[in-house]
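Participant: Sequence and predicted structure are below.
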Amino acid sequence: MEEILEILEENSRYTDEQIAVMTGKSLEEVRAAIKEYEEKSVIAGYKTLINWENVGKETVTALIEVKITPQRGVGFDSVAERIYKFDHVKACYLMSSGGFDLMVMVEGKSMKEIASFVAEKLSCQEYVNGTATHFVLKKYKEHGTIFKEEKTDDREAIFI
């Protein structure tokens, strides 16, 4: 049944009927499997990946390295939880690197908004020892999807 998960991960818009055909399973088997995956939080949610640049919406994304002091008994988890609950935070990962502990992805309307978030909310958190902010200049690929710009040729044809 892992095949169903792989299909949904690739494109969550496939219908149960399409998945049944793709896997050779019955419609009832597919629906039961998906329901069970949702109940067990194997399927944690369904998201649509949008290329906001093509809509004209200005957003700024930053990856922030966060160095923290782990807490006795809970390690990094309680600090990470306080951080990932902020609305600006889109992703938060515990890293194995010795240079920093958490990688936090944030989004905002401007660099100034993200800088304010880092200064006023993130870096002043108890147990946060330091941050390093890296602004994303261009997205080429995200969650397996390539953001390809359609190149148009604006040159006029000249016939001789």
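Facilitator: Sure thing, it's come through. Note that the coordinates shown come from a computational prediction; the quantities given were computed from them, not determined experimentally.
Participant: going forward, measure contacts between C-alpha atoms and count neighbours the same way
Facilitator: Will do.
Participant: which helix in this protein runs the most residues?
Facilitator: With DSSP state H setting the assignment, residue counts place helix 27-39 as the longest helix in the chain.
Participant: A further structure is provided below for comparison with the first:
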Amino acid sequence: MQLNEKELNILHILEQDARASIETISKMIEISEGEVQSMIEKLEAQQILVRYTSIIDWSKVAGHEGVTAMIDVKVTPKRGVGFNEVAQRIYRYKEVQSVYLMSGAYDLSVTVVGHSMNEVARFVSEKLSTIDSVISTTTHFQLKKYKHDGTIFNHDQEDKRIVVSP
């Protein structure tokens, strides 16, 4: 779908701040609030603007840290549906945050969130690896989040590196 410049501007603004008000967006791109509202409704109806989200640093909330794992999955695609069928089976699990078709050594990249490493391990061994098309998995546990969706975490900490100059 081809979008006009104002629609693209609205998308960029909302991508940076999903809480931006209609009034603010209207002033930023210099069109009426009614036009902004109707453009947003159009983008939502066409499922271009899919969801408004918040980014939370759970590491700062005691008892809610959780564990995130990135799992590389090698699968056998099925004739006629390719990778879509197995991807759909995987993304239906509540533990799964995202599924991407990838190029390279593995076919799918799956992001899983659990309360503990054991919970993620059980998901991989009891649910993910038992799917018929799944050949192998490699699990990578996230140790620290530095940047997510363009948001830098812990940027308020002072840079303690020594400045080196010639």
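Facilitator: Noted; the coordinates are in hand. On a predicted model such as this, the values are computed, not experimentally measured, just so you know.
Participant: ok so, going back, tell me the counterpart residues of the longest helix of structure 1 in structure 2, please.
Facilitator: Residues 33-45 of structure 2 are the counterpart of helix 27-39 of structure 1, counting by TM-score structural alignment.
Participant: Give the buried residues for the matching stretch.
Facilitator: Counting neighbours by 16 or more other Cα atoms under 10 Å, one finds that the buried residues in stretch 33-45 of structure 2 are 33, 36-37, 39-40, 43.
Participant: now swap in stretch 56-66 of structure 1 and tell me
Facilitator: Under the neighbour-count criterion of 16+ other Cα under 10 Å, stretch 56-66 of structure 1 has 60-66 buried.
Participant: Summarise which helices and strands the longest helix of structure 1 is packed against.
Facilitator: Helix 27-39 of structure 1 is packed against helix 16-23, with contacts defined by 3 or more Cα pairs under 8 Å, 6 or more residues apart in numbering; DSSP states H and E.
Participant: Tell me what angle the helix it packs on forms with helix 27-39.
Facilitator: 110 degrees (axes from the mean of the first three to the mean of the last three Cα atoms, to 10 degrees).
Participant: Give me the mean distance between helix 16-23 of structure 1 and structure 2.
Facilitator: Using mean Cα distance after the TM-score superposition for structure 1, helix 16-23 of structure 1 ends up 0.4 Å from its aligned counterpart in structure 2, as a mean over the superposed pairs.
Participant: so where is stretch 133-147 of structure 1 in structure 2?
Facilitator: Per TM-score structural alignment, the counterpart of stretch 133-147 of structure 1 in structure 2 is residues 139-153.
Participant: Now the terminal residues of that stretch, how far apart.
Facilitator: 23 Å (Cα to Cα, to the nearest Å).
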